[in-house]
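Colleague: just coords:
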């Protein structure tokens, strides 16, 4: 698998990241182990988790696998903080540094490679939140820092603050939802990310699973849309407009002799500013289909057709 620099930093990451949001809930430890070894064997390096994923179980499973199955030095380990277990946003220095210590304990690591602010906390001064990033880097608990789910102005403000004084840790990544079904971030957020020198990590690049084509004729049993804890997450992408885009992806896939998954991932992977899509799979078999996107570069005419059918450029940012 090819690698890319994460933004304007020196950190190289695989151009496909493995998300672990399902680990510890829909994906058990043995299935997670198979996923991780499959991913690493394919040349993948970037593995993304968060302190709140399934009560910390995702981090615990990843930590065990780093001890027992995969050489930790082969991976770029990324995690996040800023959400309390009760769902409250908390960007305070106190919470963030305690959350990072707890993440390191769960994974049995002395540092992570990328530590990200999971959300923007409007109740905490941004300079206080960012000071936690500087402390985390200075203390050796993380090598790089980034943000997640920030608006364009929030990314710009954070990046400018970090550049304003020597010794502060630059924001090297911004993790955002981005797919053929979610292109509104191209109006403001993507330009802000690129201007800040951060690499875009695209979460849910398969449109919350809808771009696989599995929902074309209904909601399959066992799918996320059929699960009580995920149905509201998927529902916004089951409308007629999204269905039209899915049909275009399926048509393109049939013409190329590839899967809709490969087409949708290749599209977002090669968008300006993107360092890597971060894809979560429930099973190793699903991950195998995802990895088939690595050798696909979309022909210009197909890319243009998908750009056109999914365009959301009208209107102001």
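Modeller: Perfect, thanks for sending it. Nothing here was measured: the structure is a model prediction, and the numbers come from that model. Numbers count the residues shown, from 1 in each chain.

Colleague: please make it C-alpha for all contacts and neighbour counts, starting now.
Modeller: Noted.

Colleague: list the buried ones in stretch 115-132?
Modeller: By neighbour count on 16 or more other C-alpha atoms under 10 Å, the buried set for stretch 115-132 is 115, 116, 117, 118, 119, 120, 121, 126, 129, 130, 132.

Colleague: whoops, I mixed them up, stretch 301-309
Modeller: Applying 16+ other C-alpha under 10 Å to stretch 301-309 flags 302, 306, 309 as buried.

Colleague: repeat for stretch 52-68
Modeller: Buried residues in stretch 52-68, defined by neighbour count with 16+ other C-alpha under 10 Å: 52-54, 56-66.

Colleague: circling back to that earlier point, so which of the buried residues of stretch 301-309 are in helices?
Modeller: When the buried residues of stretch 301-309 are checked against helices using DSSP state H, the ones located there are 302, 306, 309.

Colleague: got a markdown table for these, with distance to residue 266 too?
Modeller: Formatted as a markdown table, those follow (distance: C-alpha to C-alpha, whole Å):
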| residue | distance to residue 266 |
| --- | --- |
| 302 | 11 |
| 306 | 11 |
| 309 | 16 |
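
Colleague: for the longest helix anywhere in the chain, the distance to its chain's centre please.
Modeller: Taking DSSP H as the assignment, the helix of the chain that covers the most residues is helix 240-256. A distance of 23 Å separates the C-alpha centroid of helix 240-256 from that of its chain, computed with C-alpha atoms, centre = their mean, to the nearest Å.

Colleague: only the buried residues of that helix, if you could.
Modeller: Under the neighbour-count criterion of 16+ other C-alpha under 10 Å, helix 240-256 has 242, 243, 245, 246, 248, 249, 250, 252, 253 buried.

Colleague: could those go into TSV alongside distance to residue 48?
Modeller: Output for those, formatted as TSV (distance: C-alpha to C-alpha, whole Å):
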residue	distance to residue 48
242	27
243	29
245	28
246	27
248	30
249	27
250	28
252	30
253	28
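
Colleague: alongside the first one, take a look at this:
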């Protein structure tokens, strides 16, 4: 919605001065985004977020700085408030880009910032020394004093003593450098060990990130989901669209090239085509984009609070945000689940 004005009296009295914009130009109404009132608790972290986290994996890699800032602005305009990055994304450039964007704004307290650490080449793993260095490095690149949710990335380090890691996160939390702790790529057994240590006074894990979507289900569905539900973990699955495949925009192998093309081509099999057909039917029934239906299916899954999604253009953000407003019927959920089985 826009309103139209004729400018201030002071502007009208100086008709020959150069103005950035004609005083009768349309002025956008400033107000909350449509999703401003949509918030869900992020487990027991104490934070409430929009049920879709904007991922920054592409920032500084396939998405340049101006486009990255445009994506962030569009997400926040809609009412989104949860941003996810990692110290290893683009060698830290993703954090630099987000930091520059945040310094241009005055609403830091209204944003929930999550960072995954443990995969940066300079500070790999979850050992105490590297953990502290990684957090300090992320804080510096982001230009903030606190990380709201620190995800511990165990994908490259499954041997470090978990008690030492949690003791270090306790020090980081007490020092005000982090607010809460999450896990990435944790086996069910390690989650159980972490809960036992939490009962002894160490910081508890409140959030879990495990890659999960309609065509990638084996790793999460099973013991991991059972443990997550039993512990009340808020699940924020990454790779929600499987590198863009579940957006429905990539269906020809001949048009796919590079690393991402290989990832996409691997999904163009009988099951992948079956999933896309099911998505097409439901998207047509609801008059929404295919990507939004993929997000809606995830949000309908037990324990899932907010998928982490990456985008390349503001139009992608527009499509993805619709997923939080869709309620799929039981029949539609069952059809998609069968298609991806």
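Modeller: In hand now; what should we look at? On a predicted model such as this, the values are computed, not experimentally measured, just so you know.

Colleague: which residue numbers in the second structure go with the longest helix of the first structure?
Modeller: Residue correspondence for helix 240-256 of the first structure in the second structure, counting by TM-score structural alignment: residues 270-286.

Colleague: do a quick rundown of the helices in the stretch 51-200 of the second structure.
Modeller: Counting by DSSP state H, counting those that start in this stretch, the stretch 51-200 of the second structure has helices at residues 65-77, 93-103, 128-142, 162-174, 188-199.

Colleague: which strands and helices lie in contact with the second one?
Modeller: Read that as helix 93-103 of the second structure. With contacts defined as 3 or more C-alpha pairs under 8 Å, 6 or more residues apart in numbering; DSSP states H and E, the packing partners of helix 93-103 of the second structure are helix 65-77, strand 82-86, helix 128-142.

Colleague: which strands and helices lie in contact with the shortest one?
Modeller: Using 3+ C-alpha pairs under 8 Å, 6+ apart as the contact criterion, the elements in contact with strand 82-86 of the second structure are strand 53-55, helix 93-103, strand 112-117.

Colleague: next, the mean deviation of the second one compared to the first structure.
Modeller: In other words, helix 93-103 of the second structure. Helix 93-103 of the second structure differs from its equivalent in the first structure by a mean of 0.4 Å after superposition (mean C-alpha distance after the TM-score superposition for the first structure).

Colleague: which residue sits closest to whatever residue of the second structure lines up with residue 66 of the first structure, ignoring its sequence neighbours?
Modeller: Structural alignment (TM-score structural alignment) places residue 66 of the first structure against residue 102 in the second structure. Take residue 102 of the second structure and drop its neighbours on the chain: the residue closest to it by C-alpha to C-alpha, 6 or more residues apart in numbering is residue 108, 6.8 Å away.

Colleague: so how many other residues sit close to that neighbour?
Modeller: 13 (other C-alpha atoms under 10 Å).

Colleague: one more: residue 192 of the second structure?
Modeller: Each residue near residue 192 of the second structure was counted by other C-alpha under 10 Å, and the total is 16.

Colleague: show me the contacts for it.
Modeller: With contacts defined as C-alpha atoms under 8 Å, 6 or more residues apart in numbering, the neighbours of residue 192 of the second structure are residue 227.

Colleague: give the aligned equivalent of it in the first structure.
Modeller: In the first structure, the position corresponding to residue 192 of the second structure is occupied by residue 156, as judged by TM-score structural alignment.

Colleague: got it, and residue 151 of the second structure?
Modeller: Counting by TM-score structural alignment, residue 151 of the second structure corresponds to residue 116 in the first structure.

Colleague: buried stuff in stretch 147-158 of the first structure?
Modeller: Along stretch 147-158 of the first structure, these residues count as buried under the neighbour rule (16+ other C-alpha under 10 Å): 147, 148, 149, 150, 151, 152, 154, 155, 156, 157, 158.

Colleague: so the first one sits right up against residue 170, yeah?
Modeller: Spelled out, it's residue 147 of the first structure. No. Taking contacts as C-alpha atoms under 8 Å, residue 147 of the first structure lies outside contact range of residue 170: 10.6 Å.

Colleague: surely residue 206 of the first structure is in contact with residue 212?
Modeller: Yes. Here residue 206 of the first structure lies in contact with residue 212, judged by C-alpha under 8 Å, at a distance of 6.7 Å.

Colleague: which parts of the stretch 201-317 of the first structure are helices?
Modeller: Read by DSSP H, counting those that start in this stretch, the stretch 201-317 of the first structure holds these helices, from start to end of the chain: 231-234, 240-256, 260-269, 284-291, 300-309.

Colleague: now for the shortest one, which elements pack on it?
Modeller: Think helix 231-234 of the first structure. Applying 3+ C-alpha pairs under 8 Å, 6+ apart, one finds that helix 231-234 of the first structure contacts no other helix or strand.

Colleague: mean deviation, it versus the second structure?
Modeller: Relative to the matching residues in the second structure, helix 231-234 of the first structure has an average distance of 3.8 Å after the fit, by mean C-alpha distance after the TM-score superposition for the first structure.

Colleague: go on, the longest one?
Modeller: Average distance, helix 240-256 of the first structure versus aligned residues of the second structure after superposition (mean C-alpha distance after the TM-score superposition for the first structure): 1.5 Å.

Colleague: once you drop chain neighbours, what's closest to whatever residue of the second structure lines up with residue 131 of the first structure?
Modeller: Matched by TM-score structural alignment, residue 131 of the first structure corresponds to residue 167 in the second structure. Counting by C-alpha to C-alpha, 6+ apart, the nearest residue to residue 167 of the second structure once its immediate chain neighbours are dropped is residue 202, at 6.5 Å.
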